[in-house]
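In: predicted model and sequence follow; I will ask about them next.
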Amino acid sequence: MEENNNVVDMNQMETHTEPNSINQMEVKIQTDQSTIQISDHSREAAEKKQNHTVTLWAAALISTMGSAFLSGYYLTVVASSSKYVHEFYNTTWIERYGEHIGADTTTIIWSITVSIYSIGGGIGSIIGSVLVEHLGRRDTLLVNNCITLAAVLFMGVSERAGSFEMLTIGRFISGLSAGTSNIAIMMYLIEISPKHIRGSVCSTRPIILDLGIVLGQVLGLPEILGQMFRREEDVSEELEEIKAEEQRQRDIKTVSVNKILRNPHVRWQMIVACVLGMGTNFCGINALYFYSNRLFTALDFDVELIPYVTLSLGAIELISTMIVGTVIELTGRRILLIVGYGGMAVLYILLTVTLVLQDKASWMPYLSFASVLAVIVFEASGPGAVSSTVVSELFEYSFRSSAIMIYGIAFWMSNFILGMTFPYLQNALQDYVFLVFMVICAACAIFLLFVLPETKAKTFIEISQSFSKLNKTPVILTE
């Protein structure tokens, strides 16, 4: 009986177990289906992420190639071919007046030719701030191509027409183009970038700018003239952030220049923007480029090697800027600016010492050259690569257009002042001329140390809150 009962019990257990097994199989099948669905969803998300990332970087690269690249090219193409430009001046002068052009006249015309690019840039900044509000960022960049073509036309036919004035006019128009595109590209890049890679995306501008500088130097050679990408799999949050930013922009009116200058809520942001705009030029880097041939001649370099020496400067700057583009999201902006300006201040002291002691040792010119290269590295790793990104990040949308215009004016006017005054400073101070830039760089480093907060991976509102204590005002959320 016990055995029969056991059999019955076993049968009953088997009877009760079969439905449970079936349920477990159904749950397993459903789980497998869910896993397949999740896997498909992850694959679709990854593909979507890859498409968005490729589109973002493609937009950044294409837009900067049509703007920053040309700005860098025009910045150096005349300076790197200064020998031929001076010959053009003399030939034209002889044809007109039957005599050689004087040294003082050459210096004046050359200074105007170089510096008028900056005047055009300042005016272009004003024009650009108007166009970006009426046409938008992208269409402003497209319209600006027409200005570029006009500049090419004037400079291209200047020699055939026997008119160095046309070269100067072409330089002015190319400055207009550079100033206009500078406003548009800064706003375009900052507004298409998620905050976590904003620095890297905005770094495409200085990288492409330096690429243009190198090309301008290459074309000045005698033989010719005679990032770290993202790996996150989900960008939906950042895309929503950009879409939300775009939605807010539709209902926000931009603040005029007059109002932003009187607005206490952005007072210190404007001061920082102007310091960065002027500091980028008054740090002395453009003086090295504008008058590099004269500087290396004074250092007793072989005349035939000078164009290649100048080209190496551009190459070093390009490489340094590319490296910054890959690490800016790790290091932050603030430290790069402070170390950049501080390093340049120290190196200007070393450069001055080597210039004063040029005749004391045969190897001293090479130490001077090494100092110049080191200055280039620190500038490209700090002020040159980061300034425009920081300025774009300092302001919420309603202030951004006017603020970048003021930054642009400060940048171009300081560029003009430097181009006009450096030859005379060099004649007056001789080997001690770079001490002026040493003082400016040291002052900028100290100022940024105490005033500039870190902007890495912060929203525009969070950055504004960082300045509320300095401005002594509560934060007004305009976005």
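Out: Cool, the structure landed. Numbering: from 1, shown residues only.

In: use CA for all of it now, contacts and neighbours both
Out: Will do.

In: mind checking how far the spatially most central residue of the chain is from L299?
Out: For the chain, the residue nearest the mean C-alpha position is P206 (3.3 Å; CA atoms, centre = their mean). Note on P206: its distance to L299, by CA to CA, to the nearest Å, is 29 Å.

In: quick check: the residue lying closest to I192 once chain neighbours are set aside vs I190, distance?
Out: Nearest residue to I192, sequence neighbours excluded (CA to CA, 6 or more residues apart in numbering): I242, at 6.9 Å. Using CA to CA, I242 is found at 10 Å from I190.

In: the structure to be compared is supplied as follows:
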Amino acid sequence: MAIQECHLTALLLISVLGAILGSLQVGYHTGNVNAPAKIMEEFFNQTWKDRYNETLSEQSLTLLWSLSVSIKDFGSLLGSLGVKYLADSFGRRNSILIVNCLSLVGVSLMVVSKAIESFEALILGRLLFGLFCGLVMSLNPLYVQEVSPTVMRGAFATLNQVSFASGILLGMVSGLETMLGTEELWTVMLSLSLIPAVLQYFILPFCPESPRFLLLNKGQESKADAALLRLRGSPEPVLAELEEMKAEAAHTQASVGVLEFFQKRSYRQPIIIVLCINLASQLSGFNAIINYSTRMFHPYFEEAKYLTLGVGAVNVIFTLVAFFLMEKAGRRRLLLIGFIIIAVCNLLLTVVDSVVQTVPSLGILQVLVVFCLISAYELGPGPISWFIAGELFDQRGRSIAMAFASMLNWGGKFLLALLFPPVLKVIGGYSYLLFMVMALIGFVFTWFRVPETKGRTFDEIAEEFRGAEILPLHDKNGFNTFS
């Protein structure tokens, strides 16, 4: 793809990179608590002992630590509820800057928790940071998609997942005992995400607001024109994009409420697509492996934590692969490839788990299958599940759709974190068969119901759903689904 065709400018790149610093923070605090967990649990126990002159029971300590870990995902669920109000009231870029305050305050509370001897401050900090996660993981792709040229929209939206995966890897590395995951330095480790948080305030104020928001939400054509000109660097693409936005505005009603969003006829098929793709992605096994890979590898490898770093590295590498393939292979093809490989990997994990205890040398095969599953997830289902909602809805429904997708994503993560340990204890390796079923559901649904959105404008995509109860995906001349 020629650079001239996609009108790639320095300001466009800076705007995208400035926005995805938020997902870097989210990933960092997803990956940094596993390695130093025992040290932080001891802080909880010591704080309790200093207050009440008694130690916490093992059960109480486990419960308290589980609360402090899972409360981030719970906060993310709550944060998702505010996406529409912020995005439509203050704009996409300004909303990212507003919610960044939650990250600053939340992380600051976590950092000072040791100094003030308050594990409550750490838990409250993770809750506030969770609110930030739920908001920013919707606002980022929303802003990125709306400032990007159509031919680079999917690739740039994938950068949100690249940043998230990079944050996870950085968190894993910083949490190692040989790095900052020590009794003396774990608060320093938590504080590092303040760097990208502060950096956003030096970058984003100089980046333009979403031109689509300015024109379609606020009716400010001159400001939209100026923002587009800054982003594209040439008046030629600006005229074409403005005409496309005006065409969408002509088909879009003044506003869409939450209740109307779920009742609107033209939204029914996109809602079902977002629901199925997100749940199939989140419940296909990736999150269980990210959370419990060290525990999976530990019985067969002494240095399991370094294999977990390998999981993080593979995660980053294949988000980058997805970035380069997104506009060549298309969303639909990457979803199909990703889901079917994930299904096969889960089947193999079930087989390996049933024999690895008697043949420990097969532990290396388990590692390879895990790496393959992570690769397949990040090749398609992972990044696409976060931004597909933004492509399937018109401007008035897009912010609610992104909030809905965020709730499904974080809800799936929370559900898996809550249910996977007891399910694993009851049925062991057969739990991977449940993930396999979810991946197969994702594959079948994608084959029959998910259209290709690569290279299509927002209005062209929305046009296919207007007035249609069921999208005729078999009609190649209509939605170009199979190309």
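Out: Here it is on my side, so go on. The shown structure was predicted, so the numbers you read here are calculated from the model rather than taken from an experiment.

In: so what corresponds to the residue nearest to the centre of structure 1 in structure 2?
Out: Using TM-score structural alignment to pair residues, one finds that P206 of structure 1 aligns to Q161 in structure 2.

In: my read: its match touches T319, true?
Out: Yes - under the criterion of CA atoms under 8 Å, Q161 of structure 2 makes contact with T319 at 6.6 Å.

In: who touches both of the two?
Out: Applying CA atoms under 8 Å, 6 or more residues apart in numbering, one finds that Q161 of structure 2 and T319 are jointly contacted by P383.

In: so which helix or strand takes in the residue nearest to the centre of structure 1?
Out: Remark: P206 of structure 1 resides in helix 204-218, with elements defined by DSSP states H and E.

In: average separation of that helix from the aligned part of structure 2, please.
Out: After superposition onto structure 2, the average distance of helix 204-218 of structure 1 to its aligned residues comes to 0.9 Å, using mean CA distance after the TM-score superposition for structure 1.

In: and that helix, what does it pack onto?
Out: With contacts taken as 3 or more CA pairs under 8 Å, 6 or more residues apart in numbering; DSSP states H and E, helix 204-218 of structure 1 sits against helix 2-65, helix 68-80, helix 306-331, helix 383-393.

In: and the next element down the chain from that helix?
Out: Sequence order places helix 222-225 as the next helix or strand after helix 204-218 of structure 1, per DSSP H and E.

In: just give me how far the helix or strand following that next one sits from the chain centre.
Out: Remark: after helix 222-225 of structure 1, the chain's next helix or strand is helix 236-250, criterion DSSP H and E. Centre-to-centre, helix 236-250 of structure 1 and its host chain are 24 Å apart (CA atoms, centre = their mean, to the nearest Å).

In: looking at the helices and strands packed on helix 204-218 of structure 1, which one is packed in the most?
Out: Mean neighbour count (mean count of other CA atoms under 10 Å) peaks for helix 383-393 among those, with a mean of 26.

In: in structure 2, what range does that one match?
Out: Going by TM-score structural alignment: helix 383-393 of structure 1 matches residues 381-391.

In: likewise stretch 132-148 of structure 1?
Out: Residue span in structure 2 matched to stretch 132-148 of structure 1, by TM-score structural alignment: 87-103.
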